[in-house]
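[1] I would like to see how this sequence folds:
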Amino acid sequence: MTLTETAYAKINLALHVRRRREDGYHELETLFAFVDAGDKLAAQTSEQDEVTTVGEFAGGIDGPFDNLVAKALSALPRPQGIKITLEKNLPVAAGLGGGSADAGAVFRLVERLHGLPDDWQARAAKLGADVPCCVRSETVIGRGTGTELEPLDDNLKGTPVLLVNPREPLSTGPVFKAWDQTDRGPLPQGTARQIALEGRNDLETPAMGLCPKIAEVLSELAKDHAWLTRMSGSGATCFALYEHEGARDEALARLQQERPGWWTLAGKLR
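    Sure, this is the predicted structure:
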């Protein structure tokens, strides 16, 4: 029997960087959301763990024992091995939490097969700050390094979304290093839509300094009928939210014609 899971693309509808911590990480306040598409994982029980990667972006991830899928498997106690085939559809180093989303999908696969240990959230956090929220892949507020999760009034389910990446990888570390250390205030309060509209991404400016094409992507997305355009995470992927699927699809068709070299993904918020 083969079980399948989607590793849903993570986007930050807002990302407020408050300060650099003594441990080297940054104190964040963010609104996580997830698109109903992403990488695909297929799993079968086996004598030992095994990870195979296929797909457009398979070449961009670490080797079979260093990638987050293998690490997630190692983090969870089980009575038998699991063989996983990862179809890598999301670009790497793109602000979409691709590796974290893959790890979250592994947690869901193990949960379906054997259940999760009571301390699964702590195990997920050790793999990366985005992994705990990716396990459930629901719209939540993240605080601390992003691992302290809070529910909220999510009135954005089903919102049409378009993701665009200029196919330039952008590592998280240099973007945070380029942040100007200025605290521009906390995350707004309210519904998911209110927070998204009134929030910001504090990493947008430093990311543009390292990858100028981000400004170009945002400029292109602003040409159509989106009610919000913003960079996700540490970039370089940007997103646009629309009231109707028709507006999103028109924007997608235009971009595919005018910017055929860019990566795009159309979907809805979960």
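[2] every contact and neighbour count from this point should use C-alpha atoms.
    OK.
[3] can you tell me how far Phe107 is from Ser137?
    Noted for Phe107: a distance of 11 Å to Ser137, by C-alpha to C-alpha, to the nearest Å.
[4] swap in Glu50?
    Applying C-alpha to C-alpha, the value for Glu50 to Ser137 is 24 Å.
[5] which parts of this structure are strands?
    3-20, 26-46, 50-54, 81-87, 140-144, 148-150, 160-165, 228-231, 238-241, 263-268 (DSSP state E).
[6] out of those strands, the one nearest Trp120 is which?
    Closest approach to Trp120 among the strands of the chain (C-alpha to C-alpha): strand 148-150, 13.8 Å.
[7] I'd like the structure of this one too, to check against the first:
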Amino acid sequence: MALTETAYAKINLALHVRMRREDGYHDLETVFAFVDRGDVLSATDAEQDSVLVTGEFAGGIDNPLDNLVARALGKLPRVGGVSITLEKNLPVAAGLGGGSADAGAVFRIVRELAGLPDDWHARAAALGADVPACVESRTCIGRGTGTRLQPADDSLAGTAVLLVNPRTPLSTGPVFKAWDGIDRGALPSGDVRAMTIEGRNDLEGPAIALCPPIAGVLAALRGTSPFLARMSGSGATCFALYDSHEALAKAASQIATDHPGWWQMQGTLR
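    Down below sits the predicted model:
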């Protein structure tokens, strides 16, 4: 059997960091959302598991045998193997959950081929805090380290979104370490649209301090008249939301003209 799955780009519409824990992790509240584009995984039955990485950002993966695709396959019991080709379209260390999205796509592939074990959520969480949300890749609220999920409404589904990255990798750990430890409050109440517009990303400041080009990306996006522009996750990718796909196309063209070296992706929120 041959299967193809998109590893949908993850964005944090809002990300409120509440507390630094004794185990080194952080308690947070976030609105996960997913763009209808991302990496692409092609899978076929095989005698043993294998992973081949292609695409623009294949070079960002240090060891294809130990990336999250291979590790996700190793977490899921089944008879026989799966041969996966990963087309890496999303930049690495970019705040888009690229590796987590890839792992989530593997879970969907294995679910189709062989079914998932009852404890799949725990197996996903062991791979990374974003992976459980990426398995279904639907808008949801994440709490704790991001693994405690609750469903959310679709009030922003179908929204035009532009992703922009200055092609500067930014690791998650240093950004969280640079957070000032101040609890600025919980996610606002209301639907996802209200939570997004009234929310914030508490990692924006520390990320900009470590990677100043993020400020330029945000300024450029805000200059294209979106109804919201914000950094995703721990950066360096930022996103802008538009009222129409015509406005998105115009913004993307403007960004490409003004900043031809930046990476961008146009899409729609799922």
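[8] how about the strands of the first structure, which one is nearest Ala122 of the first structure?
    Checking the strands of the first structure against Ala122 of the first structure by C-alpha to C-alpha gives strand 148-150 as the closest, at 10.7 Å.
[9] now what about that closest one, what contacts it?
    With C-alpha atoms under 8 Å, 6 or more residues apart in numbering as the test, strand 148-150 of the first structure has contacts from 133, 140-143.
[10] want to throw those into JSON lines with neighbour count and distance to Asp180 of the first structure?
    Shown next, in JSON lines, are the contacts of strand 148-150 of the first structure (neighbours: other C-alpha atoms under 10 Å; distance: C-alpha to C-alpha, whole Å):
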{"residue": "Cys133", "neighbour count": "28", "distance to Asp180 of the first structure": "27"}
{"residue": "Val140", "neighbour count": "21", "distance to Asp180 of the first structure": "26"}
{"residue": "Ile141", "neighbour count": "25", "distance to Asp180 of the first structure": "23"}
{"residue": "Gly142", "neighbour count": "23", "distance to Asp180 of the first structure": "21"}
{"residue": "Arg143", "neighbour count": "18", "distance to Asp180 of the first structure": "20"}
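[11] residue farthest from the centroid of the first structure?
    In the first structure, Glu47 marks the outermost C-alpha relative to the chain mean, sitting 31.4 Å out by C-alpha atoms, centre = their mean.
[12] for Leu86 of the first structure, see how far away that one is.
    Counting by C-alpha to C-alpha, the separation of Glu47 of the first structure from Leu86 of the first structure is 18 Å.
[13] can you give the distance of stretch 201-210 of the first structure from its chain's centre?
    Remark: stretch 201-210 of the first structure is offset 17 Å from the chain centroid, using C-alpha atoms, centre = their mean, to the nearest Å.
[14] residue contacts, the residue mapped onto Ser232 of the second structure from the first structure?
    In the first structure, Ser232 of the second structure lines up with Ser232, judged by TM-score structural alignment. Shown in contact with Ser232 of the first structure (C-alpha under 8 Å, 6+ apart): 11-14, 95-96, 201, 238-239.
[15] now with 7 Å, please.
    11-13, 95-96, 238-239 (C-alpha atoms under 7 Å, 6 or more residues apart in numbering).
[16] including distance to Gly246 of the first structure, could those residues go into JSON lines?
    Formatted as JSON lines, the contacts of Ser232 of the first structure follow (distance: C-alpha to C-alpha, whole Å):
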{"residue": "Ile11", "distance to Gly246 of the first structure": "21"}
{"residue": "Asn12", "distance to Gly246 of the first structure": "23"}
{"residue": "Leu13", "distance to Gly246 of the first structure": "21"}
{"residue": "Gly95", "distance to Gly246 of the first structure": "26"}
{"residue": "Leu96", "distance to Gly246 of the first structure": "24"}
{"residue": "Cys238", "distance to Gly246 of the first structure": "19"}
{"residue": "Phe239", "distance to Gly246 of the first structure": "16"}
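[17] now neighbour count and distance to Val164 of the first structure too, for those, in CSV please.
    Shown next, in CSV, are these (neighbours: other C-alpha under 10 Å; distance: C-alpha to C-alpha, whole Å):
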residue, neighbour count, distance to Val164 of the first structure
Ile11, 27, 12
Asn12, 27, 14
Leu13, 29, 14
Gly95, 24, 11
Leu96, 28, 11
Cys238, 28, 5
Phe239, 24, 6
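[18] closest to Trp263 of the first structure among those residues?
    So of those, ranked by how close each gets to Trp263 of the first structure (C-alpha to C-alpha), first place is Cys238, at 10.6 Å.
[19] now that that closest one has come up, it's in contact with Arg230, right?
    Yes: with contact defined as C-alpha atoms under 7 Å, Cys238 of the first structure counts as touching Arg230 (5.6 Å).
[20] what sits in contact with each of those two?
    Joint contacts of Cys238 of the first structure and Arg230 (C-alpha under 7 Å, 6+ apart) are Leu218.
[21] where along the first structure do the helices fall?
    68-75, 98-114, 120-127, 131-136, 172-178, 192-198, 204-210, 213-221, 245-258 (DSSP state H).
[22] quick check: buried residues in the third one?
    The neighbour-count criterion (16 or more other C-alpha atoms under 10 Å) identifies 121, 123-125, 127 as the buried residues of helix 120-127 of the first structure.
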